[in-house]
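Enquirer: Quick check, what structure comes out for this input:
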Amino acid sequence: MNRYGYSIFCDDIRNEAGGKLSFIGCYNGVIFISGQFPLVLPKLCVHIHILSPASQPFNSIAVRCYLPGEEKPFFEEPIETPERHDQTELVANLKTDTGAPLFIVAATSLIFAPLELRSSGLMRVRAAIDADQELRLGSLRIEHAA
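Expert: Next up is the predicted model:
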């Protein structure tokens, strides 16, 4: 089993009662922008999930976001992970009889308000895991509305 992850791109993320999250205005792979570049979005949110097999605890995770046409990330932030032995102990204490594989999950919500866009193209989200693996977490195509 390999590590994998995904991103949800949306207009807003709200914390609800009972620890629930609501994603408002989710994008299905593309956002159509009216107006001329460069332009500023009042807010764009990205919720990220990274899953690792229980046998591969995380040492470190850094999330990186890239804007269209940019080689360097406009955002880079570590995600705090429990110590490796704490992750292993947590998984060992899980009681499951389903036979389904167990995963360690890291998640975070990113809120960019405002967000300046200089051109159309792909907004990419990546994670550097344990300093030696880059994991692709998704992208959002930014298009000029016709």
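Enquirer: use CA for all of it now, contacts and neighbours both
Expert: Noted.
Enquirer: residue contacts, S7?
Expert: Residues in contact with S7 (C-alpha atoms under 8 Å, 6 or more residues apart in numbering) are V46, H47, I48, H49, V125, L137, G138, S139.
Enquirer: For the comparison step, fold the sequence that follows:
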Amino acid sequence: MTEHFRYAREYMKQPGARYVHCLYCDDIRQEIGGKVTFVGTCSHVPVSSGTDRLSVPKLCIATTFGTPKSDPVKSLQIKIGFNGRGIHALERIDVAETPKDAPDGLLYGTMITLAPFSTREEGTLNAIAVTDREKITGNPLKIVFSKPQRTASPQNKNL
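Expert: From the prediction side, this is the model:
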């Protein structure tokens, strides 16, 4: 089971809780008719094959913050962290008064682009929602480097 689904399953055990969900991908495209396309999604672990760094021209993070209608936020800011260090912060998201006809839950979404994204260290990338009373960390993207695989050279025993 991937980290993403493990995170989602743990969250679902806490009905009525605030949460942050992230989708990591290579590109996000706004389509005609209001559709959104996510290109090259990373399900759990991107691997930089055989090198000691990860370097991509663009890394997009679609972030959704959810809260119950009964527990609206007064302020909301999304920050991106890598190994516990802040690497990007968005301006505060406009949080309007909760409409009376709102559904049971309120969702706030944003799309963040890190261009380029490069690192020489393995670690965890995640989004943190900073509200008027708490910080909530979203599902992480773990970055690991694979070791180059050595192939044994064939030996000719007939020589």
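Enquirer: Filter the contacts of S7 of structure 1 down to just the buried residues.
Expert: V46, H47, I48, V125, L137, G138, S139 (16 or more other C-alpha atoms under 10 Å).
Enquirer: Can you list which of those residues are found in strands?
Expert: V46, H47, I48, V125, L137, G138, S139 (DSSP state E).
Enquirer: isn't the last one right up against L67?
Expert: No - the pair S139 of structure 1 / L67 is not scored as a contact, 9.8 Å apart, by C-alpha atoms under 8 Å.
Enquirer: tell me, what's touching those two both at once?
Expert: If you check S139 of structure 1 and L67 against C-alpha under 8 Å, 6+ apart, the residues they both contact are L122, M123, R124.
Enquirer: Going by the alignment, the first one corresponds to which residue in structure 2?
Expert: So the one you mean is L122 of structure 1. Superposed on structure 2 with TM-score structural alignment, L122 of structure 1 falls opposite T124.
Enquirer: For its match, give me its contacts.
Expert: F82, N83, P140, L141, K142, I143.
Enquirer: Could you export those residues to TSV, including columns for distance to L76 of structure 2?
Expert: Listed next are the contacts of T124 of structure 2 as TSV, based on distance: C-alpha to C-alpha, whole Å:
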residue	distance to L76 of structure 2
F82	20
N83	22
P140	19
L141	22
K142	25
I143	27
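Enquirer: Out of the residues you listed, which end up buried?
Expert: Looks like those have F82, P140, L141, K142, I143 buried, using 16+ other C-alpha under 10 Å.
Enquirer: what about the last one, distance to R120 of structure 2?
Expert: It stands for I143 of structure 2. 10 Å (C-alpha to C-alpha, to the nearest Å).
Enquirer: residue nearest the centroid of structure 2?
Expert: Per C-alpha atoms, centre = their mean, the C-alpha nearest to the average position across structure 2 is that of C22, at 3.7 Å.
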